[in-house]
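[1] Have a look at this prediction, sequence included:
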Amino acid sequence: LAALGNECLGAIRIVDNEAAIPVTSYKLLQDAEIKALAQEGATESVQLITKSHLSLTGASGKVGLYYEPESKKWFFPEGNAPSTHIVKQSHIRLKKIVANEQLCMLTAKNLGIEIPESFIVNVGSDNKEDILFATRRYDRKFDDDSAVLNGLRVPYRLHQEDFAQALGIAAGDKYEKNGAAYLKRSMNLLRSFSSDPIADQLKLWDICIFDYLVGNTDNHIKNLSLLYSKDLKSIRLAPAYDIVSTMVYDNSTEDMAMSIGGIYNINDIDRKAFEREALNVGFGKNMALKHFDKMVAGFCDAIDKASFTLMSQGFEYVDVIKQEILQKGGIKSYL
């Protein structure tokens, strides 16, 4: 933690008091350095990730960088400088995962789900080793009184807790087992602490529906978070993130990370299961199923629009991913 805790999620920083404090600045990254980051497993990539002191979990290598949208330049945060984006490498074991995630995120946005801004960084061809996935950090915020460093505005760090932390569940238990009712516990968490509990419960309900339809069986509780306001007086459900259709990969599990109506296997979940789950979490059946039916009805148009957007950017192969989602995700039962 002393080595990698300088730029954690949220506002907490974990530093070694005996270590030398580096000068706080933003260093411009050259194109060659960005391309090195895309080369997963390469020495330069590992060094950059380590130097960023970014403490994040997940399957792909990640680094926290600062992005200046007007110049489209990337900067490396040094010292106490906060990053603005999390940049993830493509993954050698999962084909086209960057395009997969961006397709899922845009589809979610088209269905009205709040997501952070994200985009694909192409540093060469569209091969998996030459692209990165950049997500704007929702736990970093610019204000009118933001400081300026090296000519760049410095964002504030907003605090967040993922649901495993907030519920006191160990990271190793982030996948629900034996009917532990993680969704019900998550809804109760929002009822108790959200500044707008009704709105946030419905947002979470929509996220769960979408995970099922798109075939995201990696929907564990560490991919859900509470986001605090700058003054720590307000708590809201954070935007949805880390949404990937895992079902398009042959070696992925068919069991959802949170049960729906007592069922884990995505192929056995149906509208009736969501009806049972609605009653389990304390929702009115009619309201819960109205959200479900609306999401199902709009899914194909939403993924078509997302696919068209990415294809127009040169990622023609997303149409294949789209077809696999329609064939293997939960949406297949309603086509």
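    Structure received.
[2] For the rest of this, base every contact and every neighbour count on C-alpha atoms.
    Noted.
[3] for the longest helix along the chain, packing partners?
    When the chain is parsed with DSSP state H, its longest helix is helix 285-312. Judged by 3 or more CA pairs under 8 Å, 6 or more residues apart in numbering; DSSP states H and E, helix 285-312 is in contact with helix 97-110, helix 197-214, helix 271-281, helix 318-328.
[4] And the ones you listed: which comes nearest residue 235?
    Smallest distance to residue 235 across these (CA to CA): 9.5 Å, for helix 197-214.
[5] Could you point out the helix or strand that follows that closest one?
    Of the helices and strands lying after helix 197-214 in sequence (DSSP states H and E), the nearest is strand 225-228.
[6] If I take the longest helix of the chain and helix 197-214, what angle do their directions form?
    Interaxial angle of helix 285-312 relative to helix 197-214 (axes from the mean of the first three to the mean of the last three CA atoms, to 10 degrees): 60 degrees.
[7] quick one on the thing from earlier: deepest in the core, which of the helices and strands packed on helix 285-312 is it.
    helix 97-110 (a mean of 24; mean count of other CA atoms under 10 Å).
[8] re earlier: between helix 318-328 and the longest helix of the chain, find me the angle.
    Computed by the same axes, to 10 degrees, the angle separating helix 285-312 from helix 318-328 equals 150 degrees.
[9] For the helices and strands packed on helix 285-312, give me JSON lines that also has distance to residue 222.
    Listed next are these as JSON lines, based on distance: least, CA to CA, whole Å:
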{"stretch": "helix 97-110", "distance to residue 222": "17"}
{"stretch": "helix 197-214", "distance to residue 222": "13"}
{"stretch": "helix 271-281", "distance to residue 222": "19"}
{"stretch": "helix 318-328", "distance to residue 222": "23"}
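[10] structure B:
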Amino acid sequence: MDLNVLLSNRLAGYLGQDAHGHPTFRYADSWRQTPGAYPLSLALPLTENSAPAATLSAVLWGLLPDNEALLQRWASRFQVSSRNPVALLSHVGEDCAGAVQFVRRERLAAVLAGEDDRQEALSLHEVAQRLQRIRVDQIAARQPDDVGQFSLAGAQPKIALMQRDDGGWAIPAGRIPTTHILKPPSGDYDGFVENEVFCLRLASQLGMSAASTEMICMEDAQAIAVTRFDRVRTAQGWQRVHQEDFCQALGVMPHIKYQNQGGPGPADLARVLWEHSSKPRADVERLLQALQFNYLIGGTDAHAKNYSLLIGAQGNVRLAPLYDISSALPYAHLQQRKIKMAMKIGSHYRWWDVRLADWEATADGMTLDPQKALSGLFDMATQLPGIARALLAELQAEGMRHPVLERLVDGISASCQRCLRQFEQSAT
């Protein structure tokens, strides 16, 4: 089984399998010679003639859902193995994270020529039905007779759609990309939609780069609508922008995304940025700021797959906007003294145990100035409660009044006060 790999609507390489079923990949010579060519992954340099199977597997699995039940359902629908990423991508790989498309040989000419470019409009009722269904059955995100195909990484239920100029929704096909990700509420956490919208807007109001989100309601369905930062509108229409998460960039399988399971930590992510970013110091400092923000808001799921890189022409690499941020603080059943961070801060995973010395050690491990890191943490802890309270009033005025928001703001204020007390104690 051979798949053509497209980047920015151009043939960039070939994906296949060896005699043992291991994935293989090689870049097309024409892509290597293209001005502004960029790699499929930082773990798969353009200069390499072949990719190690383990590294390539990590890159491919990073494009697929982190949900075994969904993979099994896909395997049954498409009559392939759920453990074969090449086979799965042959059915769902024409719209993935970033600029990559995996296209079967018989479809290549039609896709490149735009012959399959189309949009299948969905009524609000149809979108609402899909959002309701995927809460209990993720495979319902796509129907057997849908045009186009997509794959979204991660464990949460979600669907990828294109928002039309009239504000309606559609399923695109061919070269036309999806533009938004819609995520329904989590069954485990009341107010999850409001929580994530609040946290991402809070990051933006603090001056951090974060994905644009809003809460949408259609009939009885509610969802977070996330504008994809790996899509851009041009005079020629919507275009894909390449990206990958840090697990992919490091060749780490997605099931070990948490540091305490052997996954990457802050120093590993910083090393990637120091080696590859077009503005390394600025991006490493942004990464540290993101870690501190997640700490202060109780964002415990900020693992390596929830940080990404934007990869542009001629090796231009930058830290991507923040996404998938939510807080554990509003939920009383998640005991604050026991919750753990996705990445270790200094010597600790437990959120409650993190001290100023741990931030100094983390900054040092990221090759940053520890004292400057503490100064940034102090400033953020000082500013955050007031900004959060103002944002709460703003969202309530917009009609978002879930009680989780009051608990969230109170939790953030208490977290910041606890952090500031550490500064007071260190000064005495």
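    Received it, and whenever you're ready, just let me know what you need. Nothing here was measured: the structure is a model prediction, and the numbers come from that model.
[11] Select, out of the helices and strands packed on helix 285-312 of structure 1, the one closest to residue 33 of structure 1.
    helix 97-110 (19.2 Å).
[12] Specify the angle between that closest one and helix 197-214 in degrees.
    Here helix 97-110 of structure 1 runs at an angle of 130 degrees relative to helix 197-214 (the same axes, to 10 degrees).
[13] The residue opposite residue 238 of structure 2 in structure 1 once aligned and residue 287 of structure 1, how far apart?
    Matched to structure 1 by TM-score structural alignment, residue 238 of structure 2 sits across from residue 155. When distance is defined by CA to CA, to the nearest Å, residue 155 of structure 1 is 39 Å away from residue 287 of structure 1.
[14] Now do the contacts for the spatially most central residue of structure 2.
    The centre of structure 2 sits closest to residue 306, judged by CA atoms, centre = their mean, with a distance of 4.8 Å. Contact analysis of residue 306 of structure 2 by CA atoms under 8 Å, 6 or more residues apart in numbering lists 245, 322, 323, 324.
[15] next one: residue 333 of structure 1
    Contacts here follow CA under 8 Å, 6+ apart; on that basis residue 333 of structure 1 touches residue 270.
[16] my read is it is in a strand, agree?
    No: counting by DSSP: H, G, I helix; E, B strand; the rest coil, residue 333 of structure 1 is not found in a strand; it is helix.
[17] could you pull out the helices for structure 2?
    Per DSSP H, structure 2 carries helices over the ranges 29-32, 53-61, 68-78, 85-92, 108-113, 124-134, 192-205, 246-250, 266-276, 280-297, 356-365, 370-397, 403-427.
[18] Mind checking those helices for the one nearest to residue 15 of structure 2?
    helix 85-92 (7.4 Å).
[19] just to revisit the earlier point, and the helices of structure 2: which comes nearest residue 170 of structure 2?
    Residue 170 of structure 2 lies closest to helix 124-134 among the helices of structure 2, at 9.1 Å (CA to CA).
[20] can you count the residues close to the aligned residue in structure 2 for residue 172 of structure 1?
    Superposed on structure 2 with TM-score structural alignment, residue 172 of structure 1 falls opposite residue 255. Look at residue 255 of structure 2: counted by other CA atoms under 10 Å, it has 16 neighbours.
[21] try residue 16 of structure 1
    By other CA under 10 Å, neighbour count at residue 16 of structure 1 equals 12.
[22] which one in structure 2 is aligned with it?
    Aligned counterpart of residue 16 of structure 1 in structure 2: residue 104 (TM-score structural alignment).
[23] Report the spatially closest residue to its match, excluding sequence-adjacent ones.
    Spatial nearest neighbour of residue 104 of structure 2, excluding adjacent residues (CA to CA, 6 or more residues apart in numbering): residue 3 at 5.0 Å.
[24] Looking only at neighbour counts, state which of residue 155 and residue 287 of structure 1 leads.
    Using other CA under 10 Å as the criterion, residue 155 of structure 1 and residue 287 rank with residue 155 on top: 20 against 11.
[25] For the more buried one, give me its contacts.
    Counting by CA under 8 Å, 6+ apart, residue 155 of structure 1 touches 82, 83, 84, 140, 141, 142, 143, 146, 147.
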